[in-house]
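Student: structure of the sequence below:
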Amino acid sequence: MLPGTTPDDGMTLPPNNTNSATNVHEARNALGKRLRELRHQAGLTGKQLAESLAWPPSKVSKLENGRQTPTDDDIHGWTQVTGTTDEAEALLASLHTLEVQHAEWQRQFKTGLSAHQNEIADLDARTKFFRAFEATVIPGLLQTPEYARARFAQGIAMFRAPNDINEAVRARAQRQEMLYRPDKRFHFILTEAALRFRLASPEVTLGQLDRLVSLSALPNVKLGIIGFETHYVVAPWHGFWILDHDRVMVETYSAELNLAQPQEVELYGQVFEQLATVASYGRAARAIITGVIDDLAPDATEDGS
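Tutor: Prediction:
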């Protein structure tokens, strides 16, 4: 959820409907409204349109009222029956914009997880400056193969996706090679909770924490850690990525939101800077990480015995 904050005064409100969710809802409603207009212009009732396309009558109502997102085939069928095939291209453009803004994991993972990693790699190649805040998980670009495997395993289980976990881990490892490219810059901010959450075995988590210490020394990587004792100015409602100054990516349980409206990108940039002001860097950040390592080490020893 987008933090309900006023960045200038630091006041925090309870989570509310996010701008991103509102925009997705409005875009789906606008597309449905246009479909309804085309049906009315053709003089068809919803029942007649549904019968022409061999659809259940409820589907027409769901599409027109924004309760269901149409497919490409739905758009083509609708414009053919209403005699408005010249509108198909514009409608498909609206649909695809909506799909990018709200990309459901169930649909993205239909063919496996590695394909999504490769899609992200294309976006990585175009991006020069990465800013990422994570409150609960280690960012993918910083993950060890073992930690990544644990995260992908959860995705496969949740979405019943094809098990291409080996290919997905390899694709993520290949993406991480850009951490060593001098033409790219990275600024990561993690909460101490992200270091401590048991999202993998103690042994895997220890290896992950060691990797964070190593990566923090890279010249083009800036790693900030927000300790438990820190007084937040902006509440850490959720993780997000800012790519250059053009796009914000937010992952929810059901979908990946891609925000590109200037006011949204600017707001997330302000939130990131507020979080950066309370994060610890350099030796102080590594001290937090090593403190977590010391606390976790006995558990790893017990599990390994």
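
Student: going by C-alpha atoms from here, please, whenever you check contacts or count neighbours.
Tutor: Fine.

Student: please name the nearest non-neighbouring residue to His102.
Tutor: Among residues not flanking His102 along the chain, Leu257 sits closest, at 4.8 Å (Cα to Cα, 6 or more residues apart in numbering).

Student: going along the chain, name the helices of this structure.
Tutor: If DSSP state H is used as the criterion, the helices of the chain fall at 19-41, 46-52, 57-64, 72-81, 88-101, 105-108, 114-126, 145-159, 165-175, 192-196, 202-215, 262-278, 282-304.

Student: any chance of the ones you listed in TSV, with distance to Arg247 and mean neighbour count too?
Tutor: TSV is the format used below for the helices of the chain (distance: least, Cα to Cα, whole Å; neighbours: other Cα atoms under 10 Å):
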stretch	distance to Arg247	mean neighbour count
helix 19-41	12	17
helix 46-52	38	16
helix 57-64	28	17
helix 72-81	25	17
helix 88-101	10	16
helix 105-108	19	16
helix 114-126	11	15
helix 145-159	24	18
helix 165-175	19	19
helix 192-196	23	20
helix 202-215	25	19
helix 262-278	6	17
helix 282-304	27	15
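
Student: turn these into CSV, including distance to His238.
Tutor: CSV is the format used below for the helices of the chain (distance: least, Cα to Cα, whole Å):
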stretch, distance to His238
helix 19-41, 13
helix 46-52, 41
helix 57-64, 30
helix 72-81, 32
helix 88-101, 17
helix 105-108, 17
helix 114-126, 20
helix 145-159, 17
helix 165-175, 22
helix 192-196, 11
helix 202-215, 21
helix 262-278, 11
helix 282-304, 21
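
Student: compare with the first, here's sequence two:
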Amino acid sequence: MPPFPTPGVQDARAALAGRLRELRLDAGITGKELARRCHWSVAKSSRIENAHTAPSDKDIEAWCTACGAGDQAADLVAANRQADSMYVQWRRLQRTGMKRLQEASTPLYERTRLFRVYASHVIPGYLQTPGYATALMSTIASFRGTPDDVTEAVEARLRRSRVVHEGDHRFATLIEENVLHHRIGDDDVMASQLGSLLASMTLPSISLGIIPAGAAREAVMWPLEQFTVFDDVRVHVELLAAKVAVTAPGELDIYLRAFARLTRLAVYGGEARVLMTKAIDALG
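Tutor: You can find the predicted model right below:
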């Protein structure tokens, strides 16, 4: 691990260290006593608790056991791994462009049977047309200053998207209505993308719901960051600076519950087609 991780990783490390410190305080023991129970030095306890040293899985398990909180070890181990994943994703994006990111996730797409996808900003990758994907990735590459491998990245994304048509995969997809009106590329690109989205509703692997812009959200959910749930075991959350992998059981449950609530806001079938047709008509 390089000495200067991204701010997102620093925040994740600090949050984990804070949770470990709370466990120690709740147990009513000192750092010295914790070190004695874990059979390591007081300095090591201090470095972990102050986020100066990233703990190993065994360190976290020992810490939780010493504090009488063994039931929390799994969540904290997952959070620790999540910080590592966040950094790797950022580094790849910065240094090698986008093609490798598409290819790296292909095995995950191939082995996943149930995708739950919430799109609040752009059309999900597996439903993107070549023109839309090219316009989107060109904008991302320009903004982030990544190597210009857009053509190769689009080709890799299209290859990855074959899972929509092949194998036993199901895609429960929710798209905010505003996404239909976000201009990615020119009018022809958007018209083609929206037409393709309409056609995707006939695919047996796709369940497509549109969340109307005017949906009442008081008791359900406001628009969230874009995310994908893979078989209830992993969530990818798309932030401006990084793609974050969530694997902690407690955090996974939050996203599953959020998706269930968002599902109740969506319209399907004819009502969804009306919203997509309006978006096409608005292109002029």
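
Student: which one of the helices of the first structure lies nearest to Phe240 of the first structure?
Tutor: Among the helices of the first structure, the nearest to Phe240 of the first structure by Cα to Cα is helix 262-278 (8.3 Å).

Student: I'd like to know which elements that closest one is packed against.
Tutor: Helices and strands touching helix 262-278 of the first structure, by 3 or more Cα pairs under 8 Å, 6 or more residues apart in numbering; DSSP states H and E, are strand 240-243, strand 247-251.

Student: please identify the most buried of those strands.
Tutor: strand 240-243 (a mean of 22; mean count of other Cα atoms under 10 Å).

Student: counterpart of Ala173 of the first structure in the second structure?
Tutor: Here Ala173 of the first structure is matched to Leu158 in the second structure, going by TM-score structural alignment.

Student: for that match, give me its contacts.
Tutor: 126, 130 (Cα atoms under 8 Å, 6 or more residues apart in numbering).

Student: mind checking how far Val278 of the first structure is from Leu212 of the first structure?
Tutor: 19 Å (Cα to Cα, to the nearest Å).

Student: picking that back up, would you turn the helices and strands packed on helix 262-278 of the first structure into TSV with distance to Met178 of the first structure?
Tutor: Shown next, in TSV, are these (distance: least, Cα to Cα, whole Å):
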stretch	distance to Met178 of the first structure
strand 240-243	14
strand 247-251	19
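
Student: count of residues packed around His231 of the first structure?
Tutor: 10 (other Cα atoms under 10 Å).

Student: could you measure from the counterpart of it in the second structure over to Leu265 of the second structure?
Tutor: Residue correspondence to the second structure (TM-score structural alignment): His231 of the first structure is matched to Ala216. Ala216 of the second structure sits 8 Å away from Leu265 of the second structure, taking Cα to Cα as the criterion.

Student: show me the contacts for the residue sitting nearest the centre point of the first structure.
Tutor: Centroid check for the first structure by Cα atoms, centre = their mean gives Glu251 as the closest residue, at 2.7 Å. Contacts for Glu251 of the first structure (Cα under 8 Å, 6+ apart) come out as 239-240, 257.

Student: I'd like those residues as JSON lines, with distance to Asp122 of the first structure appended.
Tutor: Output for those, formatted as JSON lines (distance: Cα to Cα, whole Å):
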{"residue": "Gly239", "distance to Asp122 of the first structure": "21"}
{"residue": "Phe240", "distance to Asp122 of the first structure": "19"}
{"residue": "Leu257", "distance to Asp122 of the first structure": "17"}
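
Student: which of these does the second structure keep?
Tutor: Comparing the contacts of Glu251 of the first structure with the second structure on both residues aligned by TM-score structural alignment, their matches' Cα atoms under 8 Å, the contacts found in both are 239-240, 257.

Student: for those residues, which one is nearest Tyr268 of the first structure?
Tutor: Phe240 (8.3 Å).

Student: the second structure: which residue goes with the closest one?
Tutor: Phe240 of the first structure maps onto Phe227 in the second structure, by TM-score structural alignment.

Student: quick check: its match touching Phe115?
Tutor: No: in this structure Phe227 of the second structure lies outside contact range of Phe115 using Cα atoms under 8 Å: 10.3 Å.

Student: what's around the closest residue to Tyr281 of the first structure other than its chain neighbours, how many residues?
Tutor: Sequence neighbours aside, Gly224 is the residue nearest to Tyr281 of the first structure in space, at 4.8 Å (criterion: Cα to Cα, 6+ apart). Gly224 of the first structure: 25 surrounding residues under other Cα under 10 Å.

Student: and Gly224 of the first structure, how far is that from Glu192 of the first structure?
Tutor: From Gly224 of the first structure to Glu192 of the first structure the distance is 10 Å (Cα to Cα).

Student: next one: Lys222 of the first structure
Tutor: 16 Å.

Student: got it, and Ala217 of the first structure?
Tutor: 19 Å.

Student: over to Gly155 of the first structure?
Tutor: For Gly155 of the first structure, the distance to Glu192 of the first structure - Cα to Cα - is 23 Å.

Student: what of Tyr253 of the first structure?
Tutor: Taking Cα to Cα, one finds Tyr253 of the first structure at 22 Å from Glu192 of the first structure.

Student: please name the nearest non-neighbouring residue to Trp166 of the first structure.
Tutor: Residue 166 of the first structure: Asn, not Trp. Arg149 (7.9 Å).

Student: OK, contacts around the equivalent of the one you found over in the second structure?
Tutor: Aligned by TM-score structural alignment, Arg149 of the first structure pairs with Thr134 of the second structure. Residues counted as contacts of Thr134 of the second structure (Cα under 8 Å, 6+ apart) are 150-151, 154.

Student: now the residues you listed as CSV including distance to Ala272 of the second structure?
Tutor: Shown next, in CSV, are the contacts of Thr134 of the second structure (distance: Cα to Cα, whole Å):
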residue, distance to Ala272 of the second structure
Val150, 31
Thr151, 32
Val154, 27
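
Student: ok, Phe152 of the first structure touching Ile165?
Tutor: Yes: counting by Cα under 8 Å, Ile165 is a contact partner of Phe152 of the first structure at 6.4 Å.
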